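S.K.: below is the structure, and that's it, no one-letter string:
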């Protein structure tokens, strides 16, 4: 991933991508706040052909595996989503339309 931050939180996101998670590289803008073609070319080649690029790919694959596990049936994301939906269904039971909503309860 090549991060090209322009405004707002994109600068902190780019810092996280490059310095913390190490899943990409930040393209630096010049004094006119323009990211030049040569800079982008360098960033792309860095990601595709360097040792740093291999590290980035390894980190991305690790995060991918963690995300896949989180959304699997044993994962926290899946469990939390079911818990949230079931709490909505339980809350709906307290209202007159609750009988209709009860048919959507997730098991």
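M.R.: That came in fine, so what should we check first? Everything quoted here is computed from the prediction, not taken from an experiment.
S.K.: only C-alpha atoms for contact and neighbour calcs from this point on.
M.R.: Noted.
S.K.: wait, what's in contact with residue 75?
M.R.: residue 69 (CA atoms under 8 Å, 6 or more residues apart in numbering).
S.K.: can we see that at 10 Å?
M.R.: Counting by CA atoms under 10 Å, 6 or more residues apart in numbering, residue 75 touches 66-69.
S.K.: now intersect those with the helices, please.
M.R.: 66-69 (DSSP state H).
S.K.: just those now: which is nearest residue 34?
M.R.: residue 67 (33.8 Å; CA to CA).
S.K.: number of nearby residues for that closest one?
M.R.: Summarising burial for residue 67: neighbours were counted as other CA atoms under 10 Å, giving 14.
S.K.: from residue 56, how far out is it?
M.R.: Residue 67 sits at a distance of 16 Å from residue 56 (criterion: CA to CA, to the nearest Å).
S.K.: what of residue 82?
M.R.: Residue 82 is 33 Å from residue 56, by CA to CA.
S.K.: hold the first one in mind and look at this next one:
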């Protein structure tokens, strides 16, 4: 993944992609604040065939496995949606 943040929380998302989750790189702006074609090409090449390729691929597979476990039966997301749907909005009156 190549992060190209523009507004709002996209900078945070791009930081997570690169620094926290390790599933891609963040495109840097030039001195005029523009992400140039050459920068995008370099980022894409880095993810596809560069030094970070193996690390990114390993991390993507790790996060894919964790996501499948979370949404699978008995996973954390599965349990949370069940709890959300079953949990009463208003306490029962007696």
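M.R.: Looks like it arrived, so ask away. Bear in mind that the values here come from a model prediction, so they are computed numbers and not experimental data.
S.K.: superposing both, give me the TM-score.
M.R.: Scored against TM-score structural alignment, normalised by the length of structure 2, the superposed chains reach a TM-score of 0.88; 93 aligned residues with a CA RMSD of 1.8 Å.
S.K.: returning to what we had before: now render the ones in helices among the contacts of residue 75 of structure 1 as CSV, adding distance to residue 12 of structure 1.
M.R.: Output for those, formatted as CSV (distance: CA to CA, whole Å):
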residue, distance to residue 12 of structure 1
66, 23
67, 22
68, 25
69, 27
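S.K.: just curious, which of these is nearest to residue 37 of structure 1?
M.R.: For these, the nearest to residue 37 of structure 1 is residue 67 (33.1 Å; CA to CA).
S.K.: hmm, back to that, what about residue 82 and residue 56 of structure 1, which has more around it?
M.R.: Of the pair residue 82 of structure 1 and residue 56, residue 56 is the one with more neighbours under other CA under 10 Å, namely 22 against 16.
S.K.: checking my notes, the more buried one in a strand, right?
M.R.: No. Counting by DSSP: H, G, I helix; E, B strand; the rest coil, residue 56 of structure 1 is not found in a strand; it is helix.
S.K.: with adjacent residues omitted, what lies nearest to it?
M.R.: Counting by CA to CA, 6 or more residues apart in numbering, residue 23 is the residue found nearest to residue 56 of structure 1 once chain neighbours are left out, at 4.7 Å.
S.K.: for residue 43 of structure 1, see how far away that neighbour is.
M.R.: Distance of residue 23 of structure 1 to residue 43 of structure 1, given as CA to CA: 13 Å.
S.K.: okay, and the common contacts of these two?
M.R.: Counting by CA under 10 Å, 6+ apart, the shared contacts of residue 23 of structure 1 and residue 43 are 1-3, 53.
S.K.: out of those, list just those in helices.
M.R.: Those of these lying in helices (DSSP H): residue 53.
S.K.: for the shared contacts of residue 23 and residue 43 of structure 1, work out which two are farthest apart.
M.R.: The two members of those with the most space between them (CA to CA) are 3 and 53, at 14.0 Å.
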